[in-house]
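Visitor: Mind looking at a prediction? Sequence and model below.
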Amino acid sequence: MQAVAPVAPAQPTPPVDDSNTQGASSATDQFGLGFESLLQIVLTQLTYQDPLEPMDNFEFVSQLAQFSQIQQTQEMADSLETLVAAQSTGQAASLLGRTVDVAAGNGSLTGVVTAVAFQNGTPALTIDTEDGNTISGLPLGNVTQIRETP
């Protein structure tokens, strides 16, 4: 039977600045493996380790802790994504009936928010401008000022 060298422990990756991207990346996207796949790697490693030179207990427990941390990070990222979506929905709904300024091109549009639509989970506003036009599909992130409607 051929001996298989143990798999080296996963090295921590530096934090990634996701502030300019929408939504959180899951651990599966970042590492290319889901938690079940990582667990399968550990089981395979145990199955094929050399019985005369077993893996150090400390190293094994360290790997399991890293896999557990990856799973917890993925669950936290999913929860944060849900929280951000709910917060965005609440913010958009609170604008109904209020006068807003929305950045558009080199200027801005002013109008009363009459509707909020959700396109792929992202809120988009519909406003009635002062000159009687209705403009739809304005991103919530483009709102520059909010005022009480007179």
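Guide: Sure thing, it's come through. Numbering: from 1, shown residues only.

Visitor: Could you use CA atoms for every contact and neighbour count after this?
Guide: Will do.

Visitor: From the centroid of the protein, which residue is nearest?
Guide: residue 24 (1.4 Å; C-alpha atoms, centre = their mean).

Visitor: Pasting the second one now:
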Amino acid sequence: MPVDAIGSILNPASATATRQNTIDQEDFIKLFLSQLQFQDPLEPVDNREFLAQLAQFSNLEQTRQTSQNTEGLLVMNSSSQALNLLNKTVSLANGSGTTDTGTVIAVQFTTSGPELSIQTTSGQVLTNVRLSQISLVKQ
């Protein structure tokens, strides 16, 4: 789940490239079991190599758990930031290079992260505003 904070720049292309270049736990297990299944019975895998691979597997699992915990913290942080913006005046940059100013009137939580609804000074309501689009928070 991608989560962005105020002022962060989200680059989905780099995230996709990173996921394609990594191996997950399931792929590692398949590779490991294939190696055991097709090893030469007359020359089995050296014990040191076997233990090193088990250590790599353990390290992979710990890394996965750390990643999940970090993602959970980012989701909580993003949610907290969004809720703290309720009834605050914010400025956000739009695609044309200008900024809109308004008050955050609602927060909606979606699978891609929190989205804000902002009532501009002209009375227009902007919906589906991401935290990364906020450029300034006024008290």
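Guide: Sure thing, it's come through. Computed from a predicted model, the values in this text were never measured in an experiment.

Visitor: Isn't the residue nearest to the centre of the first structure up against residue 81?
Guide: Yes: counting by C-alpha atoms under 8 Å, residue 24 of the first structure touches residue 81, with 6.0 Å between them.

Visitor: Tell me which residue of the first structure lines up with residue 56 of the second structure.
Guide: In the first structure, residue 56 of the second structure lines up with residue 66, judged by TM-score structural alignment.

Visitor: What of residue 104 of the second structure?
Guide: In the first structure, residue 104 of the second structure lands on residue 113 (TM-score structural alignment).

Visitor: Equivalent analysis for residue 123 of the second structure, please.
Guide: So, by TM-score structural alignment, residue 123 of the second structure is matched to residue 132.

Visitor: helix/strand/coil for that match?
Guide: What DSSP: H, G, I helix; E, B strand; the rest coil gives for residue 132 of the first structure is coil.

Visitor: can you point me to the longest helix in the first structure?
Guide: Across the first structure, the longest stretch assigned as helix under DSSP state H is helix 57-94.

Visitor: ok, now which residue in the second structure is the farthest from the centroid?
Guide: Furthest out from the centre of the second structure (C-alpha atoms, centre = their mean) sits residue 42, at 47.0 Å.

Visitor: Number of residues surrounding residue 98 of the second structure?
Guide: The number of residues packed around residue 98 of the second structure, counting by other C-alpha atoms under 10 Å, is 8.

Visitor: er, residue 144 of the first structure I mean
Guide: Residue 144 of the first structure: 13 surrounding residues under other C-alpha under 10 Å.

Visitor: Residue 74 of the first structure now?
Guide: Residue 74 of the first structure: 21 neighbours (other C-alpha under 10 Å).

Visitor: and the equivalent of residue 83 of the second structure over in the first structure, how many residues sit next to it?
Guide: Here residue 83 of the second structure is matched to residue 93 in the first structure, going by TM-score structural alignment. Residues near residue 93 of the first structure, counting by other C-alpha under 10 Å, number 16.

Visitor: Residue 93 of the first structure contacts residue 116, doesn't it?
Guide: Yes: when contacts are counted by C-alpha under 8 Å, residue 93 of the first structure is listed as touching residue 116 (6.8 Å).

Visitor: quick one: the aligned partner of residue 42 of the first structure in the second structure and residue 104 of the second structure, what's the gap?
Guide: Superposed on the second structure with TM-score structural alignment, residue 42 of the first structure falls opposite residue 32. From residue 32 of the second structure across to residue 104 of the second structure, the span is 52 Å (C-alpha to C-alpha, to the nearest Å).
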